[in-house]
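J.: with the sequence up front, the predicted model follows.
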Amino acid sequence: MHSSGPAEEEQPRKRVPWGVMALVLLTGLALIRNGSGEFDTGPPQPASAAAADSRTTPQGVFARAPGPLPYSVVDRVRIPSIQVNAPVMPVGLDRDGWVDAPPPQDANLAGWFTGAVSPGEKGTAVLVGHVDNVRGPAVFYGLGALRKGNRVDVLRNDGRTARFEVYGVEVFRKDAFPGDRVYGDRGVPELRVITCGGGFSERDGYAGNVVVFARMVGVR
């Protein structure tokens, strides 16, 4: 992990408005378009009990959440409960206005969407990654198996690790994606981790996106 401080990093001057991103996803365009769907069992799907709390601001375990961190680029994501330990590259929007994704040939690589805040800043940060590729499962294949209380650690370039706790895991159809609910600013540091999920067809690919909702609970 790099040790350079935040003073050495340049924060992007312009970020994509969430309303625009929500519109892109609500059109039903695939966020991650290279899932193969060729494996008999398929990726795990979220259990109904893992659905996010419908309240705007979950309470309880988040009552003593730490204050937000300054901007920093992202180095790595670790999700111990599903054996994820992957480098993270910055991604933006592709030429068609869709959220880009890491190269599909690198199965163990996640992307941080730079049109949002960095993980640990006030607001909602977004990590994306493939569920599979032509060779088999990819970095976020197991995302649907996460449960409330699981941990997501994001290692930042400034030497800090932002620790997030999962409070919901859901799958949403791409033609009815609740952009405001997923991406809206809750006033505290939150994280969304997204991959493809739901049913699969040869013609249309995956029908939905698995979304993990998490909130920062610690900094190391």
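T.: That came through, no problem.

J.: going forward, measure contacts between C-alpha atoms and count neighbours the same way
T.: Noted.

J.: what lies in contact with the longest helix anywhere in the chain?
T.: If you go by DSSP state H, the chain has its longest helix at helix 18-26. Applying C-alpha atoms under 8 Å, 6 or more residues apart in numbering, the external contacts of helix 18-26 come out as L31, G97, W98, K174, D175, A176, F177, P178, G179, D180, Y183, G184.

J.: here's the one I want to compare it with:
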Amino acid sequence: MPSAPLRRLAAAVFLSAAVAGTAACGGSQPPSAGPDASVTAAPGASSPAPSAAAEPVPIRQATPTPAEEIPDPVGISVDGTGIELEVIPVGQEPNGAMTLPGNHYQAGWYRFGPAPGSSRGAAVLAAHVDSRTEQLPIAGLDEVPAGTPLTVTRSDGSVLRYTTQEVKNIPKASLDQFDLFDRGGAPRLELVTCGGKWLDSVGDYEDNVVLTAVPVP
């Protein structure tokens, strides 16, 4: 553990690792916020004339699948710990790294991925492990036992409840393999911060601590 001033504000750490393809305190580089590409005809292209003998093609109106309308998360707490944070939506830095709030009392929710309460995929929340002067409550994330309840408060006043499935220390060098920002699969919550050894040689933590929680039915 580094001495005073305590470990550097994790925003700088976050960005330095993202350049190499991983994001400190936020996991692997998140997927782009852009919409899926669609195929369009080239400008000026015309459709071939139908054959006189061709049968008419039935037309059916396409009905798009409506997007999930889910309230934003505004708070998260982990029962039996001092971890209780305001949550704000965040995006990406110019280099593709997930943005983190620049303070000790907020966690960032990656707004271009699933939200807590989505029917599929990982909702990712990340926060700093320390400030310039003190260790923050989320520094105890690596000690949260499986089965610990979590509560997410949403902008409409509703509350979601989760149960901790596991907590892992994942070396930043291999975090891309963890698929932290997965948009598919079963719904889950990923709460992330920095952890492991402080490496003076690179001015960074060795690991990310990732708590995975699943919704309470």
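T.: Alright, I've got the coordinates. Computed from a prediction, not measured in an experiment: that's the story for all the values here.

J.: tm score of chain vs chain?
T.: TM-score for the superposed chains, counting by TM-score structural alignment, normalised by the length of the second structure: 0.66, backed by 157 aligned residues with a C-alpha RMSD of 2.1 Å.

J.: and the most centrally placed residue in the second structure, which of the three is it?
T.: Nearest residue to the geometric centre of the second structure (C-alpha atoms, centre = their mean): V124, 2.4 Å. Here V124 of the second structure is strand, with the state taken from DSSP: H, G, I helix; E, B strand; the rest coil.

J.: surely it is in contact with Y110?
T.: Yes - under the criterion of C-alpha atoms under 8 Å, V124 of the second structure makes contact with Y110 at 5.8 Å.

J.: any chance you could map the strands in the first structure?
T.: Assigned by DSSP state E, the first structure shows strands spanning 74-79, 84-91, 110-113, 123-128, 132-133, 136-137, 151-156, 161-173, 189-201, 205-219.

J.: including distance to L26 of the first structure, could the ones you listed go into JSON lines?
T.: Output for the strands of the first structure, formatted as JSON lines (distance: least, C-alpha to C-alpha, whole Å):
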{"stretch": "strand 74-79", "distance to L26 of the first structure": "27"}
{"stretch": "strand 84-91", "distance to L26 of the first structure": "20"}
{"stretch": "strand 110-113", "distance to L26 of the first structure": "18"}
{"stretch": "strand 123-128", "distance to L26 of the first structure": "17"}
{"stretch": "strand 132-133", "distance to L26 of the first structure": "23"}
{"stretch": "strand 136-137", "distance to L26 of the first structure": "26"}
{"stretch": "strand 151-156", "distance to L26 of the first structure": "27"}
{"stretch": "strand 161-173", "distance to L26 of the first structure": "9"}
{"stretch": "strand 189-201", "distance to L26 of the first structure": "15"}
{"stretch": "strand 205-219", "distance to L26 of the first structure": "11"}
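
J.: from these, which stretch is densest packed?
T.: strand 110-113 (a mean of 27; mean count of other C-alpha atoms under 10 Å).

J.: after superposition, how close is that one to the second structure?
T.: Comparison of strand 110-113 of the first structure with the second structure after fitting gives an average deviation of 0.9 Å (mean C-alpha distance after the TM-score superposition for the first structure).

J.: equivalent range in the second structure for that strand?
T.: Under TM-score structural alignment, the match for strand 110-113 of the first structure in the second structure covers residues 107-110.

J.: list of residues touching the matching stretch?
T.: 73, 85-91, 98-101, 115, 123-128.

J.: list the contacts for the closest residue to V74 of the first structure other than its chain neighbours?
T.: The shortest distance from V74 of the first structure to any non-neighbouring residue, by C-alpha to C-alpha, 6 or more residues apart in numbering, is to R156 (4.4 Å). Each residue near R156 of the first structure by C-alpha under 8 Å, 6+ apart is listed here: M1, S72, V73, V74, D75, R76, P119, A162.

J.: JSON lines for the residues you listed, including distance to I82 of the first structure?
T.: Formatted as JSON lines, these follow (distance: C-alpha to C-alpha, whole Å):
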{"residue": "M1", "distance to I82 of the first structure": "22"}
{"residue": "S72", "distance to I82 of the first structure": "25"}
{"residue": "V73", "distance to I82 of the first structure": "24"}
{"residue": "V74", "distance to I82 of the first structure": "20"}
{"residue": "D75", "distance to I82 of the first structure": "19"}
{"residue": "R76", "distance to I82 of the first structure": "15"}
{"residue": "P119", "distance to I82 of the first structure": "20"}
{"residue": "A162", "distance to I82 of the first structure": "18"}
